[in-house]
Every structure is written in structure tokens, then in C-alpha cells.
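Peer 1: After the sequence you'll find the predicted model.
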Amino acid sequence: MHQTALFIRHIPALYFAFANCVGLVLALLRGNRALVELYGLPSNIFEVPETWPVWQAGQGRIILLGLMMHYFYWRGQYAECDALLMGVAFLGFNDFLVTWDHGNLVWAWCRIVSSIAFASTGYFGLTQDRDRARKARTP
């Protein structure tokens, strides 16, 4: 039972780590256009090659967050993983505004709701099991 609970607590951090590295593989396999398509914007935006460098630069920053999550997770630095998860709230709000103005409204709501869910797991210390750490410090 304990191993199952341990695995469930780590799903948000692992999902964040792998999902934010998708752009790295996708850009290599399908090109920069795929990065813009993945975001949920209409074709009149992703078919303009002049926009691709901007998206590639932004995706590079997102990939860095995914790589940092991998680094912290595999080193057992779970408090740092939770801190990165809390930052997803800002990213989700930003994505919501962009897709609300220029993309699919369903995709916009999906981004904000899932971002709040992931950020809350970080806030409540799910990866590091804040309650267990608190009990261990209590004499």
C-alpha cells in the first residue's frame, strides 16, 4: 500500500517533467511548426514561419523547466519539485490568456483548470509528502 501511495504522490512531478520535454523531441522530429500546433492555436498563426523563432525561444524556456524537474526529482529533492509545480499556476494563467484571445476556448479552460490542479499539488507538498515530513520532525 505504501509503495502505491508513494507512486501516486509523484505523478504530478513526473508528468510535469516529461510533458515539458515533449517540445524538445517534437521540434527535432517535426520542426518548429509543431511547437505552435501543440499550443492549441489556429492554423493562421502556426503557418507563418516568422512566428516560429518566437515559439522556439519560449519552448526552450519550458523545456528548461522540464529538465530542472527531472534533475530535482531524480536527486530526491522533492521540495524543489513542489516549488516548480507551484509555478505552473502562472504558466497556466498565461496560456489561458493567450489561447482565450487567439485560440480554442475549450483548450484555454483546459489549460487553466489543469494548471491550478498541478499548482495545488505543489502548494500542498504532495511530492515531498509534507505531512510525513512534519510528523518525522515532531518528537
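Peer 2: Done, it's in. Predicted model, so just to flag it, every value in this text is computed and none were measured.

Peer 1: drop to CA atoms for contacts and neighbour counts, all remaining ones
Peer 2: Noted.

Peer 1: What is the longest helix anywhere in the chain packed up against?
Peer 2: Longest helix in the chain, counting residues (DSSP state H): helix 78-102. Based on contacts counted as 3 or more C-alpha pairs under 8 Å, 6 or more residues apart in numbering; DSSP states H and E, the elements that helix 78-102 packs against are helix 2-19, helix 52-74, helix 105-123.

Peer 1: In addition, the following structure is provided for comparison:
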Amino acid sequence: MFDQFELRHTPALFAATAMTFGGLWTFFDPRGAMLEFGLPERVASAPAAATVMHLTNARTTSLGLCMYALYFRGRFAACDTVLAVLGAYAGLVDSWVVWREGNPRKALFRLVSSGLLSAAGVAGWTADNTGAAY
């Protein structure tokens, strides 16, 4: 199953794993998942916030599973495209929201880490390490 694995595939597989299993976390501990995400206690303790997190994280898990499906089908350029777009857009939005909610350290971490993952996707690391993903 992993016979096609190369070290340069690590960013895509890391993102797929984080999205797949991280998205499931809210079903077991919504408050803890929101606090780890960087949201404040007042948000994490609100029952309505848990409902919204369940809905959004179902989509996050779906995207992670799609990344795995693309990877195991050998669609490495598609993995890079998803990585580039998600890392850039979702990373910016996540960072902005966490910053506005008063957690600048977590926001900066999210911005830098998602930026690095997006850069790996733009560089086409998963596909061939020689060109852009799109």
C-alpha cells in the first residue's frame, strides 16, 4: 500500500492525516478540539459552537479522505493542488479567526505551518519535486 511512498510525500500525507483524524476529534471532545484549535473558552463551552464544529469538521474529514484517495491512486499532482489551496485559503482564514479571538501565538503557528504546507503543494513536491502543482 505504501510501496509508492517517498519522503517528499510527507507534507501531503501529514495534511491528509491531520484533516482526517483531526476532523473526527470534535465528535469525541468538541470543547477540547476547539481549545486546541485556538478558540477561547467562551466559544469552546458554547453548545451551539459544538454543533457548528461537527458540521465543518465533517467536511474537513472528507477532504482528508479525498487526499488519501488521490494519493493511493497515484494522483500526486492533484494532492499538491489540494494541499496548495487548502494550506493557503483555510490556513489564512483559520489564522485570522484565531487571531481575532485573542490567541496570537496559535494564530501565528497556524499561519506558518499552513503556509509551509501550501508552499510544498505549490512547489509540486508530492508529484515530482520539479514544478508547480498546477
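Peer 2: Sure, I can see it. It should be emphasised that the depicted structure is a prediction, and the values quoted were computed from it without experimental measurement.

Peer 1: in the second structure, what residues pair with stretch 40-51 of the first structure?
Peer 2: Mapped onto the second structure using TM-score structural alignment, stretch 40-51 of the first structure spans residues 38-49.

Peer 1: The longest helix of the first structure vs helix 52-74, what angle?
Peer 2: If you take axes from the mean of the first three to the mean of the last three C-alpha atoms, to 10 degrees, helix 78-102 of the first structure sits at 160 degrees to helix 52-74.

Peer 1: what sits up against stretch 112-129 of the first structure?
Peer 2: Stretch 112-129 of the first structure is contacted from outside by 9-10, 12-13, 78-79, 81-89, 91-93, 95-96, 130, using C-alpha atoms under 8 Å, 6 or more residues apart in numbering.

Peer 1: Now do the buried residues in it.
Peer 2: Buried residues in stretch 112-129 of the first structure, counted by 16 or more other C-alpha atoms under 10 Å: 112, 115-123, 125-129.

Peer 1: just stretch 31-50 of the first structure next, same as before
Peer 2: Asn32, Arg33, Ala34, Leu35, Val36, Tyr39, Gly40, Leu41, Ile45, Phe46.

Peer 1: What is the nearest of those to Arg134 of the first structure?
Peer 2: Tyr39 (39.1 Å; C-alpha to C-alpha).

Peer 1: Go ahead and flag the most central residue of the first structure.
Peer 2: Phe16 (4.2 Å; C-alpha atoms, centre = their mean).

Peer 1: Can you find the partner of it in the second structure?
Peer 2: Checking TM-score structural alignment: Phe16 of the first structure goes with Ala15.

Peer 1: what residues are up against that match?
Peer 2: Gly64, Leu83, Leu117.

Peer 1: run the last query once more with 10 Å
Peer 2: Residues near Ala15 of the second structure by C-alpha atoms under 10 Å, 6 or more residues apart in numbering: Gly22, Leu63, Gly64, Met67, Tyr68, Cys79, Val82, Leu83, Leu86, Gly87, Ser114, Leu117.
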